[in-house]
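A.B. asks: dropping a prediction and its sequence here:
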Amino acid sequence: MSATKKTGGKGKSKAELKLDLLPGLIGYQLRLAQLAVFGDFAAELKDFDISPGRFGVLVLISANPGMTQSLLASATQLDRSTMVAVIDQLEARGLVERRASPTDRRSNALVLTSEGEKLLKQLKRRIKQHETRIAAAMTPAETAKLVDLLTRIRSKLQAGTERRTSKK
């Protein structure tokens, strides 16, 4: 298989780029899809200066007020030091607040501020438009099947990674 790609510049001819086995690889197609989805996300939410990861963090904190940074790091598959930086940024923007945990003095309970809740409400409306564009080429049944297949792939690979890691 090949793809036609402009080599750039005015008046230059198109060059054939041979992709060999890439188009048939699940990982390659997932990566291209991820780039397209993130690009559309960025375009849809450019006015809000928010990444897909930060959006997910806001959603999780809103759905689980009082959750710890450790639990949030685990849920988002980020290491704890990265999560501290993410929360620092969201806190600096006035979207998230750290409160002393009522059950563990060593950890913080995370909650959205009223500004964070307000922003999340706006983001959710815009995300619906983004998701509609992603699913536009599929029927609702195909969309559900795709989500199921992606979930199965992720679960299977994570379980395999955990087994390989625990053997070391």
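C.D. replies: Done, it's in.
A.B. asks: only C-alpha atoms from now on, for both contacts and neighbour counts.
C.D. replies: Will do.
A.B. asks: max-length helix in this protein?
C.D. replies: The residue-count maximum for a helix in the chain (DSSP state H) belongs to helix 140-166.
A.B. asks: distance from the chain centre to it, please.
C.D. replies: The chain centre lies 15 Å from the centre of helix 140-166; the measure is CA atoms, centre = their mean, to the nearest Å.
A.B. asks: ok, and A3, which helix or strand is that part of?
C.D. replies: strand 2-6 (DSSP states H and E).
A.B. asks: please apply the same query to L90.
C.D. replies: L90 is located in helix 80-92, with elements delineated by DSSP H and E.
A.B. asks: next structured bit after that helix?
C.D. replies: Later in the chain than helix 80-92, the nearest helix or strand by DSSP H and E is strand 96-100.
A.B. asks: okay, the angle between the helix or strand that that next one is followed by and strand 96-100?
C.D. replies: Heading C-terminal from strand 96-100, the first helix or strand you meet, by DSSP H and E, is strand 108-112. Angle, strand 108-112 to strand 96-100, by axes from the mean of the first three to the mean of the last three CA atoms, to 10 degrees: 150 degrees.
A.B. asks: one more to weigh against that first structure:
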Amino acid sequence: MAEILRPIGAIARALDGISNIEFKELELSRGQYLYLVRIAEQPGIILERLAAILKVDKTTAARAIQKLERNGIVERRPSPTDKKQKQIFMTAKGQALYPIIHRENTYSNQVALQGFTPAERDQLADYLNRVETNIAADWTAVKHGHHRNY
């Protein structure tokens, strides 16, 4: 069987490391850019949904959002339909940071896909989305206290 998880992990760690270094001057600490991107893509997202998308536990997501909120990058507002829920939005400061993060993401994608034909790029994206879908079920199960059978 082909080993795919090691290269995927190495790619993820390399790009995360680059982003964390480059975004430090934007006052974004480790991994906070990931939250900002998802909030930009889905203004008004709730914490539980954000945590699920990023595959982190709710406590980790809450801490990250609190830091972003303290730095004036995001704000939480009561949901108009459910007063117990808080929706998360970018502030003007967050909106100013997003284009920089988006440019970095576009650049990283271009570098990663050098030498691939458009058809190969689409095929790779499809394969990786399928891998993510396959893993998501295990992630959810383990997060809810279940054990995988090896």
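C.D. replies: That came through, no problem. From a predicted model like this one, the values you see are computed outputs, not experimental measurements.
A.B. asks: once they're superposed, tell me the TM-score.
C.D. replies: Overlay of the two chains. TM-score (TM-score structural alignment, normalised by the length of the second structure): 0.79; 146 aligned residues with a CA RMSD of 2.9 Å.
A.B. asks: hang on, the earlier thing: and the strand holding A3 of the first structure, what does it pack against?
C.D. replies: If you count contacts as 3 or more CA pairs under 8 Å, 6 or more residues apart in numbering; DSSP states H and E, strand 2-6 of the first structure packs onto strand 14-18.
A.B. asks: so which bit of the second structure is the strand it packs on matched to?
C.D. replies: Across the second structure, nothing matches strand 14-18 of the first structure (TM-score structural alignment).
A.B. asks: list the buried ones in the helix or strand just after that strand?
C.D. replies: Per DSSP H and E, the first helix or strand lying C-terminal to strand 14-18 of the first structure is helix 26-44. Using 16 or more other CA atoms under 10 Å as the test for burial, helix 26-44 of the first structure gives V37, D40, F41, A42.
A.B. asks: ok, so of these, who is nearest N64 of the first structure?
C.D. replies: F41 (23.7 Å; CA to CA).
A.B. asks: corresponding residue for the closest one in the second structure?
C.D. replies: By TM-score structural alignment, F41 of the first structure lines up with S19.
A.B. asks: in the second structure, what stretch matches the helix holding L90 of the first structure?
C.D. replies: Mapped onto the second structure using TM-score structural alignment, helix 80-92 of the first structure spans residues 58-70.
A.B. asks: how far apart are that stretch and its match in the first structure?
C.D. replies: With mean CA distance after the TM-score superposition for the first structure, stretch 58-70 of the second structure departs from the first structure by a mean of 0.8 Å once superposed.
A.B. asks: any residues touching stretch 139-150 of the second structure, and which ones?
C.D. replies: For stretch 139-150 of the second structure, the surrounding residues in contact (CA atoms under 8 Å, 6 or more residues apart in numbering) are K55, D57, D138.
A.B. asks: chain neighbours aside, what residue packs nearest to the last one?
C.D. replies: Take D138 of the second structure and drop its neighbours on the chain: the residue closest to it by CA to CA, 6 or more residues apart in numbering is R148, 7.2 Å away.
A.B. asks: ok, so what distance separates that neighbour from T140 of the second structure?
C.D. replies: Distance of R148 of the second structure to T140 of the second structure, computed by CA to CA, to the nearest Å: 11 Å.
A.B. asks: before we move on, what about L47 of the second structure?
C.D. replies: With CA to CA as the criterion, L47 of the second structure and T140 of the second structure are 16 Å apart.
A.B. asks: these two: who's more crowded?
C.D. replies: L47 (21 against 13; other CA atoms under 10 Å).
A.B. asks: what do we get in the first structure for that one?
C.D. replies: In the first structure, L47 of the second structure lands on Q69 (TM-score structural alignment).
A.B. asks: just give me the neighbour total for the closest residue to I73 of the second structure other than its chain neighbours.
C.D. replies: Counting by CA to CA, 6+ apart, the nearest residue to I73 of the second structure once its immediate chain neighbours are dropped is G94, at 4.3 Å. For G94 of the second structure, the tally of surrounding residues (other CA under 10 Å) stands at 22.
A.B. asks: coming back round to it: show me the contacts for the match of F41 of the first structure.
C.D. replies: S19 of the second structure touches E104, counting by CA under 8 Å, 6+ apart.
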